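Student: Sequence first, predicted model second:
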Amino acid sequence: MQKIIFLCALLPLSWSKPNVTLIEEINSQQSAWKAGINTIDDIESRLGFLGIHPDPNFKLELQEPQKTRRAIPETPDAREYWPQCKDVIGNIRNQGRCGSCWAFSTAEVMSDRLCIATNGTVKFEFSPEDLINCCSNCGKKCNGGYTLYAWQYYMTSGVVSGGDYNTSRGCQPYSASSFIYGIAPTCSKTCQNAKYATSYDTDKQVGGSPYQIPGSVTSIQNEILKNGPVIAGYEVYEDFQFYQSGVYSHISGVEVGRHAVKIIGWGTENGVPYWLVANSWGKEWAKLGGLFKIKRGTNECGIEASIISGYVANKPAPGSGVRVLGSGVGAVLAMTLFYLLKF
């Protein structure tokens, strides 16, 4: 089985062609997507190289999603499919100069799925900062990491809440050190937000085990329709830094590494099928508010080969004290009725 390695940190190297030349080359060779200069011009400072998984025999549970009773829709968007969680799923985050997409994509999917599983009664913004700083076996912090280990850390140790840099959301918002300088702080088992009343131990939430989704389009679609957005890893080429709009496929330039993101939907544009993907480079990146579309059904850049996700649970971490968010009989009945009507 293919190793589940998401190297969100990319090799820091110089692009092989001048920007203008590469942009002209991309736009002249195809019309499916538009290339141009993005507002973020420091891509290299955000990226690094992690390496491969040390165990060549590593395997992850392969889970075939249950088929929905309804026909697979043509153009679903998780933000609209679960309107009660639109603000959570549509929250485009920003990893800054730290190569931490492994933590961001995992935290985002955890937040989305917990909201969906509780029918919108629990909106807990998981902290990438907590994962980066305190998950000792997740990788090399701002120099890349593994989403699988991040989810396992959520399962075994729990993760606190935390918004983006320069916010006052949650226990551990994203730090200036990671965002501006690409240097992760040391692990702190206290809340870093003075305005947040809950303690670090009480704030922690734990989830269930991670699993891999088979690489077929139908399997990925059924998984998203059943449980919500998924984590995807894919190869990044030089031309991707110039993506503006349309359905991306690799046109020009060498491979520079791998990136981890979350898939929130799919559709077809000008006859080209695509996955709708949330990036973690802020809403100003590209022209789709921080989202991008990538060709679907051909394993473009390997995006369909390494899809993982996991189970969520609305409960505090062991030993963290009693903290119940949106639980109780009413919430359980609401969630049960929601799934019966949805599927």
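Tutor: Yep, it's here.
Student: contacts, neighbours, all on C-alpha from now
Tutor: OK.
Student: Could you report the neighbour count for residue 84?
Tutor: Here the number of neighbours of residue 84 (other CA atoms under 10 Å) works out to 16.
Student: what about the helices in the chain?
Tutor: Secondary structure of the chain by DSSP state H: the helices cover 19-29, 43-46, 78-81, 86-89, 101-117, 128-134, 147-156, 176-181, 200-203, 217-227, 329-342.
Student: mind listing what's buried in the longest one?
Tutor: Spelled out, it's helix 101-117. Residues 101-117 are the ones in helix 101-117 that count as buried (16 or more other CA atoms under 10 Å).
Student: before we move on, what about the last one?
Tutor: For helix 329-342, a neighbour-count test (16+ other CA under 10 Å) marks 331, 335 as buried.
Student: hmm, who's touching that helix?
Tutor: If you take CA atoms under 8 Å, 6 or more residues apart in numbering as the criterion, helix 329-342 is touched by 117-119, 121.
Student: now that helix against helix 101-117, angle please.
Tutor: 90 degrees (axes from the mean of the first three to the mean of the last three CA atoms, to 10 degrees).
Student: how near is the most centrally placed residue in the chain to residue 260?
Tutor: The centre of the chain sits closest to residue 105, judged by CA atoms, centre = their mean, with a distance of 2.0 Å. Counting by CA to CA, to the nearest Å, the separation of residue 105 from residue 260 is 6 Å.
Student: The helices of the chain: which one's closest to residue 251?
Tutor: Ranking the helices of the chain by proximity to residue 251 (CA to CA) places helix 19-29 first, at 6.2 Å.
Student: Tell me who's in contact with residue 135.
Tutor: By CA under 8 Å, 6+ apart, the neighbours of residue 135 are 150, 153.
Student: if I look at it, how far off is residue 171?
Tutor: Using CA to CA, residue 135 is found at 16 Å from residue 171.
Student: Same question for residue 329.
Tutor: Residue 329 is 28 Å from residue 171, where distance means CA to CA.
Student: same question, residue 224
Tutor: According to CA to CA, residue 224 stands 29 Å off from residue 171.
Student: between the two, who's got more neighbours?
Tutor: The residue with more neighbours, out of residue 224 and residue 171, is residue 171; 28 against 21, by other CA under 10 Å.
Student: and that one, what is it in contact with?
Tutor: Each residue near residue 171 by CA under 8 Å, 6+ apart is listed here: 127, 160-162, 190-193, 196, 198-200, 203.
Student: One more: residue 112?
Tutor: Residues in contact with residue 112, defined by CA under 8 Å, 6+ apart, are 85, 88-89, 228-229.
Student: May I ask which of the residues you listed has the most neighbours?
Tutor: Of the contacts of residue 112, with other CA under 10 Å as the count, residue 229 tops at 31 neighbours.
Student: here's the one I want to compare it with:
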Amino acid sequence: MFLLIILNLFAFSFADTPVDCNTKDIIGQWKLEIENISDDPLVNCQAKSELSILDTKIINLEQPNIITNLKKQQIGTWTMIHNEGIDLFFDGKRYFTLFNYTVDEEGIVTSHCESMRPGWSRNNIIHPTNFSCFNGSKVNSKLQPVEPITRIIKPKIQLNEESEDDIEYSLNMKSKWIKRPFQSFNATFIHSHNKLITKKKDKQFPSHLDWSNHNLTNYIPSINFVDPVYNQGKCGSCYAFGALSMIESRILIASNYTIDVQLSQQEIVSCSPYTQGCNGGYGTTVNEWIIDHGISIRKCFPYRLKNQSEEQCSSKNCGDGNRIQKQANTDSIDQDDTKPQNTYFIDSYGYVGGYYGACTQEAMIVELQNGPIIVSIFASLDSFKTYHGWKQSKKYFSGDNNQENGIYRPLPDEYEQIKDANHIVLLVGYGTDGDDSEQLNRRNDEPEKYWIIQNSWGRSWGQDGQARILRGNNTILIEQEAEYANPYNVRIIDKRGSLWNKSANRGSVSYAIIQSPQFFALIGLSFIALILLIIAVIIGLFRRSIVHNEYTELVGIRISSGDINSGQEDEVSGDSSAQFVGSIGSG
């Protein structure tokens, strides 16, 4: 009975919109029609039925991710957003939208991959204000609309069922953690936004990496840079939990373990028109919102398991506490250090590998050196729902079963069930079977490689909410679609509580010296030497006091002896006695 309850417990919501377009559908010439700049930076372009066209642009989308003009000159880059939308980067602007679709009375969806829904155009900067709406249509060489490119699919939106008590417990776990700075850690970020990553072999990087149990140096115990396990509940918000957990971890890494922030999943669900709330979204659409508008901390807008229609964005309450504010008529951001920071931004984001479809195991390992990333997986298999973790696997599985060593792989008869990815999780690291003391005996003589994921289904799933997934063969599509984001202008808090800018100081020679383990070893040795010196001085003063007392006592004895002798022996003169006493006293 318990197993049946578990099997029915998890359903998934990953689809932003029920659209199914592929790269072949998109390659070709497109006409973009753009409105004038809106007065409202929060304009919901997809709610518009008609646009007042001000400008038209003709572009060519070419393989693998190149945008060219009519003269075949490269002017930018592009990427699919899964199979539902597109990001365009050219002429100093960013364009984001989803493809069109229709739904009939029976719920059957028809994708229209030759046309775009109204989307957003803005300057390719952090926190832009010049938002315009646009739409797009695929055209032929004569700039005429092409034949409809349609694909019929069934709806793929389902919801995850969990209790509110479980979610409140998992969200409150983080408030019990205490973070302290680790001065010897120096994070190095590899920015690869819309650039192809050169493939590197695993051996060029550590064979084991786990940001939830990370060993910085041989002198410091392993520490956890990852959030506690959350529970998304009955709202299909895995995309928000995954993306924000990634950003929270990377803020903690970039701030040298001094800024522990909890970001608002409910803001993404309730406020962002780039996603469909509890009906799903993608990491990229979360990152689009954060680079455009920022993300508030969770206490400004706590998680309520409610959709946009149930929990309006007006519930967000940060007041004037935002430390990062947009300066009027400029593209810069003003930072007031006298106010608490309630809003955070990112400065870059993208698909691992450079664009959707370019993800590889090697590229994932490269990006993981900078911090956790998010991955899309197919999570509907019964064996995945009932995964027990690597410590308990031997108890539940034996023989030729797929999970005896705790590394998850589907059962043989489940592979044909794997379809499109439908769930987003946090990828916190990787390793090899037998590379730690917790690992059970291997099933095979050849060590197996694995990924370490952290789910948003609460701590009761897997190994306290985590799982090890077989690495190297795209198990449950885990190596097909990975995403990253880098936090904007993270500031480091030193022991005195002052703030200093990472970009201005982290690369300096003095900062590198201060952050080195040798520096702290030298400081430690100097401190020990100082203590020993103080002890030596105290002992010296104490011994001198003892010697002085002994001398004083000896002088007193000599004086008394001299007086007695002078009275008994007439041959000894007073002058001689005085000289003798004087010689003792001067010593």
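Tutor: Perfect, thanks for sending it. Remember, predicted model here, so these are calculated numbers, not experimental data.
Student: hmm, back to that, which one of the contacts of helix 329-342 of the first structure is nearest residue 250 of the first structure?
Tutor: So of the contacts of helix 329-342 of the first structure, ranked by how close each gets to residue 250 of the first structure (CA to CA), first place is residue 117, at 35.4 Å.
Student: The closest one pairs with which position in the second structure?
Tutor: When the second structure is aligned by TM-score structural alignment, residue 117 of the first structure is paired with residue 254.
Student: do the same with residue 296 of the first structure
Tutor: Mapped onto the second structure by TM-score structural alignment, residue 296 of the first structure lines up with residue 471.
Student: now its match: how far from residue 269 of the second structure?
Tutor: Counting by CA to CA, the gap from residue 471 of the second structure to residue 269 of the second structure is 32 Å.
Student: More neighbours: these two, which one.
Tutor: Ranked by neighbour count (other CA under 10 Å), residue 471 of the second structure and residue 269 place residue 269 first, with 32 against 21.
Student: Please report how far the counterpart of that one in the first structure lies from residue 200 of the first structure.
Tutor: In the first structure, the residue paired with residue 269 of the second structure according to TM-score structural alignment is residue 132. Noted for residue 132 of the first structure: a distance of 16 Å to residue 200 of the first structure, by CA to CA.
Student: same check, this time on residue 254 of the first structure
Tutor: Distance from residue 254 of the first structure to residue 200 of the first structure, by CA to CA: 44 Å.
Student: So these two - more neighbours on which side?
Tutor: More crowded of residue 254 of the first structure and residue 200, by other CA under 10 Å: residue 200, with 20 against 14.
Student: Pretty sure that one sits against residue 162.
Tutor: No. In terms of CA atoms under 8 Å, residue 200 of the first structure does not count as a neighbour of residue 162; the distance is 10.8 Å.
Student: Surely residue 225 of the second structure and residue 254 touch.
Tutor: No. Assessed by CA under 8 Å, residue 225 of the second structure is found out of contact with residue 254, at 10.4 Å.
Student: residues shared between the contacts of residue 105 and residue 260 of the first structure?
Tutor: Common neighbours of residue 105 of the first structure and residue 260 (criterion: CA under 8 Å, 6+ apart): 147, 231.
Student: Quick check: the spatially closest residue to residue 309 of the second structure that is not a sequence neighbour vs residue 86 of the second structure, distance?
Tutor: Leaving aside its sequence neighbours, residue 309 of the second structure sits nearest to residue 270 (CA to CA, 6 or more residues apart in numbering; 7.8 Å). Plainly put, residue 270 of the second structure is 22 Å away from residue 86 of the second structure if you go by CA to CA.
Student: Who has more neighbours out of the two?
Tutor: Between residue 270 of the second structure and residue 86, counted using other CA under 10 Å, residue 270 has the larger neighbour count: 26 against 19.
Student: contacting residues around the more buried one?
Tutor: 277, 306-309, 311-313.
Student: Which contacts among those residues does the first structure share?
Tutor: With both residues aligned by TM-score structural alignment, their matches' CA atoms under 8 Å, the contacts of the contacts of residue 270 of the second structure that the first structure also has are 277, 311-313.
Student: between the residues you listed, which has the most around it?
Tutor: residue 277 (26 neighbours).
Student: shouldn't it be in contact with residue 309?
Tutor: No. Look at residue 277 of the second structure against residue 309 with CA under 8 Å: they stay out of range, at 9.1 Å.
Student: hang on, the earlier thing: among the helices of the first structure, which is nearest residue 270 of the first structure?
Tutor: Nearest to residue 270 of the first structure among the helices of the first structure is helix 19-29 (16.0 Å), distances taken as CA to CA.
Student: just checking, what packs against the closest one?
Tutor: With contacts defined as 3 or more CA pairs under 8 Å, 6 or more residues apart in numbering; DSSP states H and E, helix 19-29 of the first structure has these neighbours: strand 33-35.
Student: how much space between residue 205 of the second structure and residue 369 of the second structure?
Tutor: Counting by CA to CA - residue 205 of the second structure and residue 369 of the second structure are separated by 8 Å.
Student: Ok, which of the helices of the first structure comes nearest residue 56 of the first structure?
Tutor: Across those, the minimum distance to residue 56 of the first structure, taken as CA to CA, is reached by helix 147-156, at 15.1 Å.
Student: what's around the equivalent of residue 304 of the second structure over in the first structure, how many residues?
Tutor: With TM-score structural alignment as the criterion, residue 304 of the second structure lines up with residue 175 in the first structure. Residues lying near residue 175 of the first structure (other CA under 10 Å) number 24.
Student: and stretch 234-244 of the second structure, which stretch of the first structure?
Tutor: Aligned using TM-score structural alignment, stretch 234-244 of the second structure spans residues 97-107 in the first structure.
Student: Ok, stretch 575-582 of the second structure next?
Tutor: Counting by TM-score structural alignment, stretch 575-582 of the second structure lines up with no residues of the first structure.
Student: I would like the residues contacting that stretch, please.
Tutor: Stretch 575-582 of the second structure is contacted by residues 555, 558-559, 562, 566 when judged by CA under 8 Å, 6+ apart.
Student: Swap in 10 Å and give it another go.
Tutor: Here stretch 575-582 of the second structure makes contact (CA atoms under 10 Å, 6 or more residues apart in numbering) with 555-556, 558-559, 562-563, 565-566, 574, 585.
Student: From residue 8 of the second structure, how far out is residue 2 of the second structure?
Tutor: Distance from residue 2 of the second structure to residue 8 of the second structure, by CA to CA: 10 Å.
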